[in-house]
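A.B. asks: One predicted model, sequence on top.
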Amino acid sequence: MTGSEVSPSFRLAYVPGVTPAKWVRIWNERLPDVPLALLPVAAADAPDVLRTGDADAGFVRLPIDRTDLSAIPLYTETTVVVIPKDHVVAAVDEVSLDDLADEVVFHPMDDALEWERRPGQPAYERPATTEDAVELVAAGVGLVVVPQSLARLYHRKDLTYRPVTDAPESRVALSWPEAGTTDLVEDFIGIVRGRTVNSSRGRAQTPPKGSGKGEDKDVARAKAAAQAKRKPAASGKGGARSSGKPTGAGRAAGKGGRGSAAAAKRGKPRRRS
């Protein structure tokens, strides 16, 4: 490799709450010579990170401006309300937004949910981040409604959460610049979508020798025909297989043959005088 050549690498951005470990592990197994660098980014900054080329692809929260970005929605998260463990809501399995009508509900600046109408009573301030809002919940001055992954990310022993049945939901997607759909991006798309290493989608992969996978149907038929020609005939030149048992006519002939032989041994019958 010359001094001007750069080793290929892949930069993956991800927003809080997304855990890319599974996909990173598969990447390292399939492309061990291409290092994958993880880049944690705020949800609001993720689209600009992709547009400026600071990352090759990234996990983002929808909606985003898709003017020059491609995106594949992956999953939708359950929405929960984070509460102190001794709060009255902790006594039920799930709640509705009406159940929170009298509660102070924080609306952080980086809120991952799209609200038509914010739930509960307005707080005295908007926390800068969801993590800050969770700290205020722990102080007992309000609640916060978030995607479940964020409740787990900022978990505290003195807090718990319950699903909110009628709250908006957050969708997570894999996104990348449309103009930057490289072979490595296609490889990562295949991994995220669960394609096998020999999948016909994405970049072609060479099947391992002797596996038989990926063979063309015509090649498989040709092999079968060649194998059939190599098999020896079971009954010699005639080519017909014999079961070793005589047919009905053969059995009859055999009996007749044995009778004639016995008669020959006894000779001709003598004439009576």
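C.D. replies: Alright, I've got the coordinates. Numbering: from 1, shown residues only.
A.B. asks: make it CA atoms for all contacts and neighbour counts henceforth
C.D. replies: OK.
A.B. asks: would you list every one of the strands in this protein?
C.D. replies: 10-14, 36-40, 57-62, 69-76, 79-84, 104-106, 121-122, 143-147, 159-163, 171-177 (DSSP state E).
A.B. asks: got a list of contacts for the second one?
C.D. replies: Put plainly, it is strand 36-40. 9-16, 24, 27-28, 55 (Cα atoms under 8 Å, 6 or more residues apart in numbering).
A.B. asks: give me that answer again for 10 Å
C.D. replies: Contact partners of strand 36-40, identified using Cα atoms under 10 Å, 6 or more residues apart in numbering, comprise 8-16, 18, 20-21, 24-25, 27-28, 46, 49, 54-56, 58-59.
A.B. asks: another one to put next to it:
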Amino acid sequence: MAEPFVVAFVLGVTPGKWARIWEERLPEHPLFLEPLAPGDALAGIEAGTVHAAFVRLPVDDAELSSIPLYEEQPVVVMPKDHVLSVLDAVSPADLSDETLLDGEWTETIELVAANVGVATMPQSVARALSRRDVVTRPAVEAPTTRVALVWRTDAATLLTEEFIGIVRGRTANSSRGSAKEASAEPPPRRDPTPRRATKPGRTSKVTPTPRGKRPKRPKGR
């Protein structure tokens, strides 16, 4: 079996739809999805153990190519009975007297649930870490985050091009990658010289004419 094409993704990204398209188009090439922290995903690309990754921008690495995909809306995560939970949205002024937590998101959610403070994070992350004792509200005037597909420029392969095409929404007919064709055996070569068919049981024989002599013409012509 062929080596798997490894795609890493950070918390909150859901690459399943792209993986399903890959399986339909390239069933002979297994795709492996690996959830990783941002630093580990980029380190995997650098080491060659990860072929592409869904991460959040910015990515400060000149050796990586990237395709920005979509923006994520920020939310404020707070304890379920927090005073700000009565609001439809939370502004920076509403947070002026709050303890703002910053750090690894899984640990931050634990601190929010313990009523240590509140935190702002992408809505997709808060949804992935949702629990009954915390709630979220849209964060007004907070910066958005952007998810991008990144890969090492000098390590791109035909499979990388195929995956980029899938993520960009390129159809199977318009895909410019040719991983499937490259993995298939080439068709047998044919002799370009045409051959004259002969009747069964007969062979065609040509008698060479000696140099300097011309063949005699039949009489009457």
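C.D. replies: In hand now; what should we look at? Keep in mind the model is a prediction, meaning the values are calculated, not measured.
A.B. asks: After superposing, what score do the chains get?
C.D. replies: Once superposed, the chains reach a TM-score of 0.77 (TM-score structural alignment, normalised by the length of structure 2), with 181 aligned residues with a Cα RMSD of 1.7 Å.
A.B. asks: so can I have JSON lines of the strands of structure 1 showing mean neighbour count and distance to A261 of structure 1?
C.D. replies: Below are those laid out as JSON lines (neighbours: other Cα atoms under 10 Å; distance: least, Cα to Cα, whole Å):
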{"stretch": "strand 10-14", "mean neighbour count": "21", "distance to A261 of structure 1": "92"}
{"stretch": "strand 36-40", "mean neighbour count": "15", "distance to A261 of structure 1": "91"}
{"stretch": "strand 57-62", "mean neighbour count": "26", "distance to A261 of structure 1": "94"}
{"stretch": "strand 69-76", "mean neighbour count": "15", "distance to A261 of structure 1": "89"}
{"stretch": "strand 79-84", "mean neighbour count": "25", "distance to A261 of structure 1": "99"}
{"stretch": "strand 104-106", "mean neighbour count": "24", "distance to A261 of structure 1": "113"}
{"stretch": "strand 121-122", "mean neighbour count": "14", "distance to A261 of structure 1": "118"}
{"stretch": "strand 143-147", "mean neighbour count": "27", "distance to A261 of structure 1": "100"}
{"stretch": "strand 159-163", "mean neighbour count": "21", "distance to A261 of structure 1": "99"}
{"stretch": "strand 171-177", "mean neighbour count": "23", "distance to A261 of structure 1": "92"}
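A.B. asks: Please name whichever of the ones you listed is nearest to K217 of structure 1.
C.D. replies: Of all these, strand 69-76 sits nearest to K217 of structure 1, with 32.9 Å by Cα to Cα.
A.B. asks: counterpart of the closest one in structure 2, which residues?
C.D. replies: Mapped onto structure 2 with TM-score structural alignment as the criterion, strand 69-76 of structure 1 occupies residues 64-71.
A.B. asks: what's the answer for stretch 188-196 of structure 1, then?
C.D. replies: Under the criterion TM-score structural alignment, stretch 188-196 of structure 1 matches residues 163-171.
A.B. asks: Now that stretch: buried residues?
C.D. replies: In terms of neighbour count (16 or more other Cα atoms under 10 Å), stretch 163-171 of structure 2 has its buried residues at 163-167.
A.B. asks: contacting residues for the most centrally placed residue in structure 1?
C.D. replies: By Cα atoms, centre = their mean, structure 1 has its centre lying nearest to G194, at 2.9 Å. With contact set as Cα under 10 Å, 6+ apart, G194 of structure 1 has these partners: 23, 26, 188.
A.B. asks: before we move on, what about D65 of structure 1?
C.D. replies: P47.
A.B. asks: For stretch 101-112 of structure 2, what is the distance to the chain centroid?
C.D. replies: Offset of stretch 101-112 of structure 2 from its chain centre (Cα atoms, centre = their mean, to the nearest Å): 29 Å.
A.B. asks: Any buried residues in it, and which?
C.D. replies: Applying a neighbour-count criterion of 16+ other Cα under 10 Å, one finds 101, 105, 108-109, 111-112 buried in stretch 101-112 of structure 2.
A.B. asks: and which of those is nearest V59 of structure 2?
C.D. replies: Of the buried residues of stretch 101-112 of structure 2, the one sitting nearest to V59 of structure 2 (Cα to Cα) turns out to be W105, at 18.7 Å.
A.B. asks: The closest one matches what in structure 1?
C.D. replies: W105 of structure 2 maps onto T130 in structure 1, by TM-score structural alignment.
A.B. asks: measure that match to V105 of structure 1 for me?
C.D. replies: 12 Å (Cα to Cα, to the nearest Å).
A.B. asks: Tell me who's in contact with the residue mapped onto W22 of structure 2 from structure 1.
C.D. replies: W22 of structure 2 maps onto W27 in structure 1, with residues paired by TM-score structural alignment. W27 of structure 1 is in contact with 10, 21, 33-36, 187-188, 191-192, counting by Cα under 10 Å, 6+ apart.
A.B. asks: Make TSV from the residues you listed and add distance to Q227 of structure 1 to it.
C.D. replies: Converted to TSV, these look like this (distance: Cα to Cα, whole Å):
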residue	distance to Q227 of structure 1
F10	46
A21	47
D33	40
V34	42
P35	45
L36	46
D187	38
F188	40
I191	38
V192	41
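A.B. asks: quick one, helices of structure 2?
C.D. replies: 16-25, 38-47, 105-113, 123-128, 158-167, 179-183 (DSSP state H).
A.B. asks: Could you dump those into a markdown table and include distance to V59 of structure 2?
C.D. replies: Listed next are these as a markdown table, based on distance: least, Cα to Cα, whole Å:
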| stretch | distance to V59 of structure 2 |
| --- | --- |
| helix 16-25 | 22 |
| helix 38-47 | 9 |
| helix 105-113 | 19 |
| helix 123-128 | 19 |
| helix 158-167 | 18 |
| helix 179-183 | 28 |
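A.B. asks: Next, count neighbours for V90 of structure 2.
C.D. replies: 20 (other Cα atoms under 10 Å).
A.B. asks: List the contacts of whichever residue in structure 1 pairs up with it.
C.D. replies: Counting by TM-score structural alignment, V90 of structure 2 lines up with V95 in structure 1. By Cα under 10 Å, 6+ apart, the contact list for V95 of structure 1 reads 80-81, 89, 162-167.
A.B. asks: Equivalent analysis for R127 of structure 2, please.
C.D. replies: R127 of structure 2 is in contact with 12, 75, 135-136, counting by Cα under 10 Å, 6+ apart.
A.B. asks: Much appreciated, bye for now.
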